[in-house]
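In: pasting the structure only:
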């Protein structure tokens, strides 16, 4: 089965550095096949015959053994990633006029209710829930008015990992 591992909080602002080459080698050493990484924010695409829980346990143990800091990790099947990407309206893009992001949710906050708790001004943001993720679209001219940046200091931020829509679609198998 094809999987995507999404890491939270690595290689941001020069902190918690993880080389993608080392991550690829680690995944191969854990017995995963067809391992590839995608951009430095921490995305690994790989295959395994194991179920998702076993895969996550293997990855978590491998990360703990090889890094001196915690790396929160989400593991999604390619099918799950595709369902999320397919739920995003096709006209939602990242371009000069709009911005679209996907927040992949850890199980503890995977609920439509999470939207209600997010601190940004929803008058300026079209935000939607789909099992496993919340995604939003905003006109670039409204980014500051939306107070979208407040999400970083919110308690829920630690239970999500955010990717732009282009990365989300790539990881789902689009544009390959």
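Out: Structure's in. What do you need? Only a predicted model underlies this, so the values are computations on that prediction, with no experimental measurement involved. Numbers count the residues shown, from 1 in each chain.
In: From now on I want contacts and neighbour counts done on CA atoms only, so please keep to that.
Out: Noted.
In: And the helices in the chain?
Out: Using DSSP state H, the helices of the chain run over residues 20-29, 52-66, 78-87, 114-117, 143-146, 165-171.
In: could those helices go into CSV alongside mean neighbour count and distance to residue 35?
Out: Shown next, in CSV, are the helices of the chain (neighbours: other CA atoms under 10 Å; distance: least, CA to CA, whole Å):
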stretch, mean neighbour count, distance to residue 35
helix 20-29, 16, 6
helix 52-66, 15, 13
helix 78-87, 18, 13
helix 114-117, 13, 33
helix 143-146, 16, 36
helix 165-171, 20, 13
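In: can you put those helices in JSON lines and add distance to residue 3?
Out: Below are these laid out as JSON lines (distance: least, CA to CA, whole Å):
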{"stretch": "helix 20-29", "distance to residue 3": "12"}
{"stretch": "helix 52-66", "distance to residue 3": "8"}
{"stretch": "helix 78-87", "distance to residue 3": "5"}
{"stretch": "helix 114-117", "distance to residue 3": "25"}
{"stretch": "helix 143-146", "distance to residue 3": "33"}
{"stretch": "helix 165-171", "distance to residue 3": "10"}
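In: Alongside the first one, take a look at this:
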């Protein structure tokens, strides 16, 4: 089965720096096949017969042992990512006036758990729940007035990893399931 591992906080703001070539090599050495990275923010695509929970634990242990970084990972199969893209808000395809982000949520946390913590500003911030994700968008002309920035102050933020809409589409394109 093909998966993407979305690493939380790698190479963000000069912290938790990991070279993607080294991470990809380490993932391959675990026996995961066709490992490849996309962008330096911690997106690794690979194939394995292991289940996603086992893969998640294995990769979190790998990063801790090999790179001395404690990180949380969200692992999605090709079919799960296909569903997430299919469920994206319809207006995202045509609206260029929005910053569009997909919030991947680490189990056992649910979209409803996160929604209880998120504050939005009417007419500026928009949010919808999907299959293990939230779709967050903000008017580009009002980014500095968004309340989504308050999410980083919440404890639940540590259970999330966020990707740009275009990044999610590109990752799915790189996966073989389409």
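Out: Received it, and whenever you're ready, just let me know what you need. Keep in mind the model is a prediction, meaning the values are calculated, not measured.
In: For residue 36 of structure 1, which of the helices of structure 1 is the nearest?
Out: Nearest to residue 36 of structure 1, of all the helices of structure 1, is helix 20-29, at 6.4 Å by CA to CA.
In: wait, what's in contact with residue 133 of structure 2?
Out: 84, 102, 103, 104, 105, 111 (CA atoms under 8 Å, 6 or more residues apart in numbering).
In: make it 10 Å
Out: Applying CA atoms under 10 Å, 6 or more residues apart in numbering to residue 133 of structure 2 gives the contacts 84, 87-88, 102-106, 110-112, 114, 160-162.
In: Compare the helices of structure 1 and give me the one nearest residue 156 of structure 1.
Out: helix 114-117 (8.1 Å).
In: average offset between the closest one and structure 2?
Out: Once the two are superposed, helix 114-117 of structure 1 sits an average of 2.0 Å from its aligned residues in structure 2 (mean CA distance after the TM-score superposition for structure 1).
In: ok so, going back, any idea which of the helices of structure 1 gets closest to residue 131 of structure 1?
Out: Across the helices of structure 1, closest to residue 131 of structure 1 is helix 78-87 (CA to CA), at 7.5 Å.
In: In structure 2, what range does that closest one match?
Out: Counting by TM-score structural alignment, helix 78-87 of structure 1 lines up with residues 78-87 of structure 2.
In: from the contacts of residue 133 of structure 2, which is closest to residue 95 of structure 2?
Out: So of the contacts of residue 133 of structure 2, ranked by how close each gets to residue 95 of structure 2 (CA to CA), first place is residue 88, at 12.5 Å.
In: residues near the closest one, how many?
Out: Other residues within reach of residue 88 of structure 2, judged by other CA atoms under 10 Å, total 21.
In: how much space between the nearest residue to it once chain neighbours are set aside and residue 170 of structure 2?
Out: Distances taken as CA to CA, 6 or more residues apart in numbering place residue 135 nearest to residue 88 of structure 2, at 6.9 Å, with adjacent residues excluded. According to CA to CA, to the nearest Å, residue 135 of structure 2 stands 17 Å off from residue 170 of structure 2.
In: Over to residue 120 of structure 2?
Out: 28 Å.
In: Next: residue 9 of structure 2.
Out: In terms of CA to CA, residue 9 of structure 2 sits 19 Å off from residue 170 of structure 2.
In: Thought residue 101 was touching residue 167 of structure 1, still the case?
Out: Yes. Under the criterion of CA atoms under 10 Å, residue 167 of structure 1 makes contact with residue 101 at 9.2 Å.
In: residue contacts, residue 74 of structure 1?
Out: Residue 74 of structure 1 neighbours (CA under 10 Å, 6+ apart): 4-8, 43, 52, 56, 59-60, 104-107, 159-161.
In: ChimeraX command to pick out the buried ones of the residues you listed?
Out: The buried residues among the contacts of residue 74 of structure 1 can be selected in ChimeraX (16 or more other CA atoms under 10 Å) with this line:
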select :4,5,6,7,8,43,52,56,59,60,104,105,106,159,160,161
